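Q: when you get a sec, could you give me coordinates for this:
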Amino acid sequence: MSSDLFSLINTYRDVTLIKLQDRTLLVIACDSAGGIGEKEMDAVKVSPYILGRFTSRVSLMEIISINARPISLSITICAEPHPTGDLILNGIMDELREIGLQGISFTISTEKNIKTVQTGLGVTCIGLCKDDNLLLGKVQKGDKIYIAGIPKVGKEVNLNDPAIFDLKALLKLKESKNVKEIIPVGSKGVLGELENFSICNSLKYKFFNPLPIDIKKSAGPSTCAIIFSKDTLKSELEVPLYLIGEIE
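A: The predicted model follows:
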């Protein structure tokens, strides 16, 4: 493909956006996990199935949160195809089924030459979005700042924890006309994500005290999200929802 058919326009948060000819954006996000699994040297002992679900969830959230449509996954499994690879893929497929994306295309690579004693996984998600449909750059002075879910990391993360933000909650949030932007929170914590947002958008914010969550704590595999809303956010989310501040 000739280089004049596309141009890199921005890397925003953890998402890269590439502009194509027809005002369509190619959107790319990725996430990785290491030392999490059932192998001898894994620091956090958890089923590879759970690892697959949460690692794929993060990259999917990054794509969906800006209103792009996932079209493909690239799955890099730093472990043998059987049984670890199979269990990871089962988790990823179930995560896709949760939001009706089980037909999405994907590319898979596993380690077939070397015996591994520690689990590693990388998931890249590729999506498409028209530039005028992006859920970015719309936050203004006076908008409210909410947190959906509670920051959790490592051994605190469980699949059926009702306090953890998930893809179903994300899709439900996007139905609200008041929502201006959604930021899945990872290892930077809520404070780190807000500081980065503030710099990128030249906006200031203030917190309402007392804060109901630890804003400095890592949220691991996007166990919570920041939501900017035009007005009071009324939602039927099954995860906790907290008003923590506003844009000044």
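
Q: please make it C-alpha for all contacts and neighbour counts, starting now.
A: Noted.

Q: give me the element Glu95 is part of.
A: If you go by DSSP states H and E, Glu95 is part of helix 86-98.

Q: and Tyr49, how far from Gly186?
A: 20 Å (Cα to Cα, to the nearest Å).

Q: ok, the two, which is more surrounded?
A: Each of Tyr49 and Gly186 has its neighbours counted (other Cα atoms under 10 Å); Gly186 has more, 23 against 20.

Q: here's the other one to compare against:
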Amino acid sequence: MAGFKYRDLTIVPLSREKMVIAADSIGGVGPKAGDIVKTSGEIVGRYGARVVLMELLAVKARPQVISCTVSCEWEPTGKEIYQGVLAEVKTLPFAIDITGSSEKNFTTNTTGAGFTAVGLGDELLVNRICETSDLYIVGVPLVGEEVLKFPELQATPHLVYELSQNNDVLEIIPCGSGGVGAELMWLKNQGFEIENVIAPPFSLEKSAGPGTSLLVAVKEGIELKAAIPVHYLGKAIKVKKT
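A: The predicted model follows:
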């Protein structure tokens, strides 16, 4: 069956539900001599898994399996990355299978890994924004060393899962390297105008790294709360065609 793209996701209709696929990669971050940002393999695994899990959970797809392909040796770096993936998976209230591979032929001096998650869902949170919806930014855009320093300001897969279960939430959009601004531009390309904007205490263009912040659309008049910083941004209003 032919699939279709929705933002960074590939969605494939099946007989009773839809298969949703998310993929991401990371390089130059880790414990090796050539890495630009120094951190443990476990952190690499956690944040690599976090990105693809949040992409699935944001559209209300339940992750079934996550694959981690490590571009370096299994021991010790690959094993540490696997432990990070496992730790992130365990933050969710359901089981997810883990598979993957590592480099067995060559020695590398930088860390690299690819992450793919596959999920299933029926009534996905896709194209659900109403004629008029309220927009919130949940979490703070962080990148590089900031991600390691301020975990208390970041969105997590468990938070995205909780938001996806809220009937007042229409869509959840994890922000990436283009920041909140890139996701607002995507909304505009879908035919929405953003009005009554209240500027947040950070640049809308700042990279949100591994999805540290979310753009969340809710039913008009709903106040959104979370355990991390929440900023009311304004209204998304569907432009009527003339």
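
Q: corresponding residues in structure 2 for the helix holding Glu95 of structure 1?
A: Under the alignment (TM-score structural alignment), helix 86-98 of structure 1 falls on residues 79-91 in structure 2.

Q: over to stretch 138-147 of structure 1?
A: Under the criterion TM-score structural alignment, stretch 138-147 of structure 1 matches residues 128-137.

Q: same question, stretch 176-194 of structure 1
A: The aligned range for stretch 176-194 of structure 1 in structure 2 is 166-184, by TM-score structural alignment.

Q: mind listing what's buried in that stretch?
A: Residues of stretch 166-184 of structure 2 classed as buried by neighbour count (16 or more other Cα atoms under 10 Å): 168-177, 179-184.

Q: same question, stretch 64-84 of structure 2
A: Under the neighbour-count criterion of 16+ other Cα under 10 Å, stretch 64-84 of structure 2 has 64-74, 77-84 buried.

Q: list of residues touching it?
A: 31, 40-47, 49, 95-104, 106-108, 110-120 (Cα atoms under 8 Å, 6 or more residues apart in numbering).

Q: make it 6 Å
A: Identification of contacts with stretch 64-84 of structure 2 by Cα atoms under 6 Å, 6 or more residues apart in numbering yields 41-46, 96-103, 108, 112-119.

Q: please pick the buried ones from these.
A: 41-46, 96, 101-102, 112-119.

Q: which ones among these are found in helices?
A: The helices, defined by DSSP state H, take in 41-46 from these.

Q: and the two most separated of these?
A: The span of these, defined through Cα to Cα, is set by Gly41 and Arg46 at 8.7 Å.

Q: for structure 1, what spans make up the strands?
A: Counting by DSSP state E, structure 1 has strands at residues 7-12, 15-19, 24-34, 36-37, 44-45, 69-77, 105-110, 120-130, 144-149, 179-185, 205-207, 224-229, 241-247.

Q: give me the mean distance between the fifth one and structure 2.
A: Once the two models are superposed, strand 44-45 of structure 1 sits on average 0.3 Å from its counterpart in structure 2 (mean Cα distance after the TM-score superposition for structure 1).

Q: same deal with the last one?
A: Relative to structure 2, and after both are superposed, strand 241-247 of structure 1 has an average distance of 0.8 Å to its aligned residues, where the measure is mean Cα distance after the TM-score superposition for structure 1.
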